[in-house]
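# Predicted model, plus sequence, below.
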Amino acid sequence: MLSGTTINQLQVDRLRPQDLLPHRPPMLLIDQLVDYIPGESILAETFIKPDTMFFQGHFPGEPILPGVVLVEMMFQACGIFGRLEALNAVEVSDVSENYRPKSGRAIKIDKMTFNKPVLPNDTVRIQAVFEHKMLNFSVFKARVDIDGRGIAAKGIVTVLINS
């Protein structure tokens, strides 16, 4: 799985969100990893399919992706960051194909703002920038950008990441 003691961009390109998160469709909300800077940040991307279940009732005739889904995307990006950090912390000889860090969970949302609606056929990029850690709690500045239309949402999220 790993060829060195840290994960490089080539390895990130080969990892899929489902390799790093316990989520599965329809709750796996991230399609691919775009970039990972160890100890600093994660960038992920998702295409918003027109037939996604969230559009069925929010709102018929004028579908808008619910803000809570954008926040969940942020939490999932943070979870991926935490798992990549955990993989970077173990020795290569300790890593097997079945290695999985323990799960984490969402803890807190601060200063969240929703700037623009996310619509069917939008591509969004989810960025989480690591701010600090206290015990197993990690704080991130996170945002969701809509390709070509600006910021959809931004705020501060705290996650519990068990390594």
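Alright, I've got the coordinates. Numbering: from 1, shown residues only.

# use CA for all of it now, contacts and neighbours both
Fine.

# wait, is Ile109 part of a strand?
Yes - if the criterion is DSSP: H, G, I helix; E, B strand; the rest coil, then Ile109 is within a strand.

# surely Met112 meets Thr158?
No - taking Cα atoms under 8 Å as the definition, Met112 is not a contact partner of Thr158, at 12.0 Å.

# neighbour count winner among these two?
Taking other Cα atoms under 10 Å, Met112 and Thr158 do not tie; Thr158 has more neighbours (23 against 16).

# Is Leu28 in a helix, a strand, or coil?
Of the three states, Leu28 takes coil under three-state DSSP.

# residues touching it, list them.
Applying Cα atoms under 8 Å, 6 or more residues apart in numbering, we find Leu28 in contact with Pro17, Gln18.

# Against Gln76, how distant is it?
Using Cα to Cα, to the nearest Å, Leu28 is found at 8 Å from Gln76.

# How about Pro26?
Distance, Pro26 to Gln76, by Cα to Cα: 13 Å.

# And those two? Which one has more around it.
Using other Cα under 10 Å, the more surrounded residue of Pro26 and Gln76 is Gln76, with 28 against 9.

# Next up, a structure to set beside the first:
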Amino acid sequence: MTDTVTVEGTEATGRTPVADIDVNRIMQMIPHRYPMLMIDRVIDILPDESCTGVKNVTINEPFFTGHFPSRPVMPGVLIVEAMAQTAAVLVVQTLGPDAEGKLVYFMSIDEARFRKPVTPGDQLHIHVKKVAQRKSVWKFSAEAKVNGVLCAEATYAAMILDEK
């Protein structure tokens, strides 16, 4: 007998959810490395649809030394980068091994809103949904939450390059 995982929407789409993806596998999938790797894990992946990235925010992050020494706050632009990296993992998981390690470039960032500061000790959950895809251009919407509270949101488009 095998265990089954039920994810909301699976019955309607027929897509099978993927198990958690750890940081070692993430580094095989996308080219980012410390200090620019902004996600530690990807969970709740539904290929070609959605996933959730997890960032464990620690005081050891290099940006906290200057942003801001008296009240450390994760820069909004890096939260958006975490959204993009989470989406890149979704793209690779959707396209398969041939997409691993390919570069993905932002094309647009729209409707970015920052609602609440993200600080050391927070665990950021980045919920990404695919909005559209046309050839190598993908569009996403994302929300970043800490303990279920919305901290940031954005829609953005990115292009995956054919060369590595």
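Great, that's in hand. All of these numbers come straight from a predicted model, not from anything done at the bench.

# So which residue is dead centre in structure 1?
When Cα atoms, centre = their mean is applied to structure 1, the residue found nearest the centroid is Ala77 (1.3 Å).

# Alignment lookup: that residue to structure 2.
Using TM-score structural alignment as the criterion, Ala77 of structure 1 maps onto Thr86 of structure 2.

# pretty sure its match belongs to a strand, no?
No - judged by three-state DSSP, Thr86 of structure 2 forms no part of a strand; its state is helix.

# surely it meets Lys55?
No - if you go by Cα under 8 Å, Thr86 of structure 2 and Lys55 don't touch, sitting 10.0 Å apart.

# Now do the shared contacts for these two.
By Cα under 8 Å, 6+ apart, Thr86 of structure 2 and Lys55 have these common neighbours: Ile39, Ile126.

# Count the neighbours of Met53 of structure 1 for me.
Using other Cα under 10 Å, Met53 of structure 1 has 11 neighbouring residues.

# what residue of structure 2 matches up with it?
In structure 2, the residue paired with Met53 of structure 1 according to TM-score structural alignment is Pro62.

# Check the spacing between that match and Arg15 of structure 2 real quick.
Per Cα to Cα, Pro62 of structure 2 is found 39 Å from Arg15 of structure 2.

# What of Pro117 of structure 2?
Distance check for Pro117 of structure 2 against Arg15 of structure 2: by Cα to Cα, it reads 35 Å.

# cool, Met159 of structure 2 as well?
Distance of Met159 of structure 2 to Arg15 of structure 2, given as Cα to Cα: 24 Å.

# More neighbours: the two, which one.
Neighbour count, other Cα under 10 Å: between Met159 of structure 2 and Arg15, Met159 has more, with 19 against 14.

# in what helix or strand does the aligned partner of the more buried one in structure 1 lie?
Here Met159 of structure 2 is matched to Leu160 in structure 1, going by TM-score structural alignment. Using DSSP states H and E, Leu160 of structure 1 falls within strand 150-161.

# buried sites along that strand?
Neighbour counts over strand 150-161 of structure 1 (16 or more other Cα atoms under 10 Å) mark Ile151, Ala152, Ala153, Lys154, Gly155, Ile156, Val157, Thr158, Val159, Leu160, Ile161 as buried.

# which helices and strands does it pack with?
In terms of contacts (3 or more Cα pairs under 8 Å, 6 or more residues apart in numbering; DSSP states H and E), strand 150-161 of structure 1 is packed against helix 67-89, strand 104-114, strand 137-146.
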